[in-house]
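Colleague: Here you go, sequence then predicted model.
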Amino acid sequence: MSDKNSPAIEQIITILNNSPTAIYVSAIDNYELLYINEKARDILASNSTGQERTCYEAAGFTQPCSFCQTSKMSRDKFLVREFQLPIDSSIYQLSGKIIDWDGREAHIEYITDITERKKEENKSKAVKEELQTTFSCIPCGLCVYKFENGKISPLFHNPAFYGIMGYSKEHIKEIENDTSFLGVHPDDLPVLQSKIQDAILKGGLVQYIYRVWNDNKNEYRWIRLDGSVETQADNTKFLYGVYSDVNKRVLLEQELTAAKDKMQDIINAIPGGVAIYKVSDIFETIYFSDGVPELSGYTVEEYHELIKEDAAKMTYYEDTEMVVSNIQEAIKNHTVTEFDFRKQHRDGHIVWVHVQAKQIGEEDGCPLIHCVFHNISNLKETQLELDHLVNSIPGGIASYRIEDGQFIPIFFSDGIVALSGHTRKELEEITKNNALEVIYEADKKRVSDEAVSALKSGRVLDISYRVHHKDGSLVWIHLNGRRMGPLSDSSRFYAVITGMSSETRLFQSIANETADGIYVISKDTYELFYTNESKNLFLKDNITIGEKCYKALFGKSAPCEFCTLKSHKPDNSEHDMLVDGTDKFYSTRFHETDWNGISAYVKYVRDVTEETKIKFEKERLSMYFQSVVENLPGGITVIRYESDNSLIPEYISEGFASMCHMTVEEVENVYKNDIFASFHSDDSDNIKNKVLDSINSGNSHCELTGRLKLKDGGYIWVKSTISLIHSSDGVKRLYTVHTDISKSV
């Protein structure tokens, strides 16, 4: 090193001598050591003699270092590399660049001892490799962080961590060097940071579910962190974290919560609601929806006070015993029970309720009963009116479900029961598997064949047959019915069934024989050869075999004008015969035979007067029931729904027209363009929207109330009960019963 330096260099040397960093300067051309401070001498002390003239001699070498990087240096930036002393394995970081030193081109080196840092890095690397080997196959994300000097530094992430977090390659590099809560949702970040800081300070556990932006899926996903902080012997703190992808679970929980809220809203909207009772010696209410107190007109708050007592006492007193008995029976047999009962409204009127109840578990050793209630007051009122109307029909009506060719009864009115003299329970037992079982054996095949044919074709089945009466006799029954809807594996069949008078029953019992009267008459001379009457048709006490038939039977002197022997062929085909001067109707048939060698006709006559009268009576009843429908209080309308949301009137009853103080034609003129035109302007839009909403949502029933305009301009309050029927041709029709409720509004 030169002892003579310029003042400027001397000033620089003074500064460098006081630097905490080891520094030396050497010439580029001959490696001459131009300057070395005390820090550098300390590092090279073990090799230095104090007489070194070159940089490589100061480093303990006898010739230029083989790893010398001077040729790669520049004046613009430092060339940084590492150097390990052979003698003690110390590691140094060298940072060198080219400078001018007192007129000579030289390079300056800054030497930093990084031995400890490298040891720490190697240790950290070893830990990472060990963790990587240990946890690389674990499906959950595992991470180790080091907390030092207020900073959290990542030490290890297993492969699953990156898969769960979904970081991009750029972000992976970022999180491997720094923990900056990358991608955490802004709403979740403050809580996450707070929880981690608390865990670091207190040395406890941390658990939190939060959202992280997933680069691969381009969305926020829910992640769960389970972590713990451990303090090492040197007071270094390590945070161990386990990350789990709980996105599906959280979303499912959110969906379930939303569904639960929605279900609660639905339950509360049930006209009747849901309740759970604990059954001991009393019915203790555990839960009830909003609809339950509404049944009896109480608020939810009021009902909370009422249910502190036995809930069974809140039923109508005449039904309480039945309700308790049915529930106890369902508990005993582990079955579902359904029945109707009454509750008394707070204003005094009766509310009909249908309940479906089932045990769902136990509490304190007592059964828990889940009950679903429906307010059926309107339905019950309509049902009672319908039952009265149905049971007024001579005979009755029945509906059947067709399964495997069997007619399974669904419903039959009281009149059906009366026809055979059985009780309802007895008839249900007889017909439970097939309604045809009640038919007289001789008629069963005929009726069965006709019924199956009508079922397949969809035509009307009009047939008479005999059934066993409870008293042992046979009674004749007439059935008129048809299949409703398309043919399917479970078609429905509806029938009107009528009985016959005692006289008609007698007639039918005699008709079991060949005919009421049998007459053998000469083909050429009208001579009466033989007579046999099971009923007193034409024979007189003084009748004589051998006389002319017209004289013996009718007292005439010439062939009868109504005789069918000449007007019809002897082909045994039945045809009508009307006897002059009587109100009798006869059916007759005849064929040609040989009567003891003489050509003759065998004529069979049946008195069909009763059958004809029954036919007329049936037609009269049909007209009567049509009149009943036409004149129901309030009346009926049938509206066809078109795909363009238009509603076309198809039928308007006389009763409805009368309720509007109009004729049917006048009502049709009002309705033909807009069926809502006759409703009050404040009601029409609401009613129209409810009707269309009900149709579009597929509801089969809807009930509306509004003011209906009369012919004179006045209004009445009308309740309209609508049933939506889907016809087999795909057309939707609204069958509506209108009732004037002005007096009750």
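Modeller: Thanks, I have it.

Colleague: Going by C-alpha atoms from here, please, whenever you check contacts or count neighbours.
Modeller: OK.

Colleague: Spell out the secondary structure type for residue 488.
Modeller: Following DSSP: H, G, I helix; E, B strand; the rest coil, residue 488 is assigned to coil.

Colleague: Next, the contact list for it, please.
Modeller: Residue 488 makes no contacts at all, as judged by Cα atoms under 8 Å, 6 or more residues apart in numbering.

Colleague: what's the offset of the helix or strand encompassing residue 328 from the middle of its chain?
Modeller: Assigned by DSSP states H and E, residue 328 belongs to helix 320-333. In this view, helix 320-333 has its centroid 30 Å away from the chain centroid, taken as Cα atoms, centre = their mean, to the nearest Å.

Colleague: buried ones in it?
Modeller: Under the neighbour-count criterion of 16 or more other Cα atoms under 10 Å, helix 320-333 has 320, 323, 326-328, 330-331 buried.

Colleague: For the stretch 101-250 of the chain, which segments count as strands?
Modeller: Ranges of strands within the stretch 101-250 of the chain are 104-113, 141-148, 151-157, 205-214, 219-231, 237-245, based on DSSP state E, counting those that start in this stretch.

Colleague: Can I get those in CSV including distance to residue 468?
Modeller: Formatted as CSV, those follow (distance: least, Cα to Cα, whole Å):
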stretch, distance to residue 468
strand 104-113, 118
strand 141-148, 81
strand 151-157, 89
strand 205-214, 76
strand 219-231, 74
strand 237-245, 74
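
Colleague: Serialize those strands to a markdown table and add fields for mean neighbour count and distance to residue 718.
Modeller: What follows is the strands of the stretch 101-250 of the chain, written out as a markdown table (neighbours: other Cα atoms under 10 Å; distance: least, Cα to Cα, whole Å):
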| stretch | mean neighbour count | distance to residue 718 |
| --- | --- | --- |
| strand 104-113 | 20 | 100 |
| strand 141-148 | 20 | 68 |
| strand 151-157 | 18 | 74 |
| strand 205-214 | 19 | 57 |
| strand 219-231 | 18 | 56 |
| strand 237-245 | 20 | 60 |
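
Colleague: here comes the other one, which I'd like you to weigh against the first:
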Amino acid sequence: MTEHNHGSGSENGVLQFTPAEYEYNTLMHLLGVSVSKHLLDEHFTLIWANEFYYELIGWPKDEYEAVFHNRPDLYYREEPEEWQKLSDTMLQALAAGQEGYRLLSRIRRKNGDYVWVQFSARFADEYIDGCQVAYSALTNVDDLVKMQREQSVTYESLPGFVAKYRIEKLDSGMELTLLSANRRFMEYFGGNNNRAADSLYNRNVQENMEMIERQKSRIRAGEPLHFTMHVKSRDGQALWLQVNATCVDWQEGCPVYLVIFIDITDVTELREMQRKLIAQTEALKDALSVAEQANRAKSDFLSRMSHEIRTPMNAIIGMTTIAAAYIEDRKRVEDCLE
């Protein structure tokens, strides 16, 4: 298999493709996914790559080969930490006997910009000069990562404590699962990793369950919530909090609420906090809705890509296996490579 698939032959100047080749080319152009083949040596030597690989890194193929000699370790020489992370992930997967690895990392393009990519690699039962081969797919997830970081900054800049919950078992004994929270919330209350009945998280939830239960009909309908609750912080400080919650998503039929807690223990600070809250809540709701939709779209895309790429990958591995079995038959090897 070569980087640019020229088909199995030509008739009257028109390229002819096998079904597998046609499927591969169609999938690659539809998905726009970078696919490459590497040796699992100390350089992670590039054997071949499709056109999207070079588009992703911003280097034309000829320049990449001339400058880096198909050695990713040279390509990463100005980013030693990223190269170390990639190398360690690959070696750990090999040592653990895994079929491949996945890694979220950033790469530097020719123009100096950085782009976040999702590495999805699979180790093949194929060896070249005694060195095992791996196939990699690189997906551009730069927009998603930047959106998540912007969301995190928004969380931290809001007044008060910010948390996101999934509310389950609406019919009986509601349960609140903490999905995320800003640093201020975690410092005061911690997370819900310890779900024991006597944990601070559960004590605060249970002590306010009567008030939460009163909101059940609104929660079931995904409507905004506004009420007050009395809690204790990790250091034992008692606080009265005003709760302002908006349903931002649904997961398996369960509403997901973004909640902003305003400390009203000191009423003097409340008025200023409320003024900021009113101005920022609507903007945050819209931003989070866009972020959640983009996150689901990216997740669905990565899931489909992982499934749909298996067929052409298996065809590639199959052709190399046949070629290896008939290594002395030059014509057959050439046919396999085509």
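Modeller: It's in. Given the structure is predicted, the values throughout are model-derived calculations rather than measurements.

Colleague: sorry, back to before: outside of the helix holding residue 328 of structure 1, which residues touch it?
Modeller: The contact list for helix 320-333 of structure 1 (Cα under 8 Å, 6+ apart) reads 312-313, 336-337, 341, 357-359, 367.

Colleague: ok, residue 195 of structure 2 - how many residues close by?
Modeller: The tally of other residues near residue 195 of structure 2 (other Cα atoms under 10 Å) stands at 12.

Colleague: Pretty sure it sits against residue 202.
Modeller: Yes: applying Cα atoms under 8 Å as the test, residue 195 of structure 2 and residue 202 come out as touching, 6.8 Å apart.

Colleague: just so I know, which of the strands of the stretch 101-250 of structure 1 lies nearest residue 253 of structure 1?
Modeller: Taking Cα to Cα, strand 219-231 is the member of the strands of the stretch 101-250 of structure 1 nearest to residue 253 of structure 1, at 11.8 Å.

Colleague: Can you check which part of structure 2 that closest one sits on?
Modeller: On structure 2, no counterpart of strand 219-231 of structure 1 exists by TM-score structural alignment.

Colleague: quick one: contacts of that strand?
Modeller: With Cα under 8 Å, 6+ apart, strand 219-231 of structure 1 has contacts from 185, 199-200, 203-214, 237-247, 250.

Colleague: how about a cut-off of 6 Å?
Modeller: 200, 203-214, 237-247 (Cα atoms under 6 Å, 6 or more residues apart in numbering).

Colleague: do stretch 40-59 of structure 2 as well
Modeller: With Cα under 6 Å, 6+ apart, stretch 40-59 of structure 2 has contacts from 3, 34-39, 60, 70-71, 73, 109-110, 132-133.

Colleague: Quick one, which of those residues are buried?
Modeller: By 16+ other Cα under 10 Å, those give 34-39, 70-71, 73, 109, 133 as buried.

Colleague: Farthest pair within the contacts of stretch 40-59 of structure 2?
Modeller: Spanning the widest gap among those are 110 and 132, at 29.0 Å by Cα to Cα.

Colleague: Residue in structure 1 paired with residue 260 of structure 2?
Modeller: Aligned partner of residue 260 of structure 2 by TM-score structural alignment: residue 497.

Colleague: again with residue 157 of structure 2
Modeller: Aligned partner of residue 157 of structure 2 by TM-score structural alignment: residue 392.

Colleague: Over to residue 223 of structure 2?
Modeller: Here residue 223 of structure 2 is matched to residue 459 in structure 1, going by TM-score structural alignment.

Colleague: Then residue 59 of structure 2?
Modeller: Match for residue 59 of structure 2 (TM-score structural alignment): residue 298.

Colleague: for that match, helix, strand, or coil?
Modeller: Of the three states, residue 298 of structure 1 takes coil under three-state DSSP.

Colleague: Quickly note the distance from it to residue 341 of structure 1.
Modeller: Applying Cα to Cα, to the nearest Å, the value for residue 298 of structure 1 to residue 341 of structure 1 is 18 Å.

Colleague: measure residue 212 of structure 2 to residue 292 of structure 2 for me?
Modeller: Per Cα to Cα, residue 212 of structure 2 is found 25 Å from residue 292 of structure 2.

Colleague: Lovely, talk soon.
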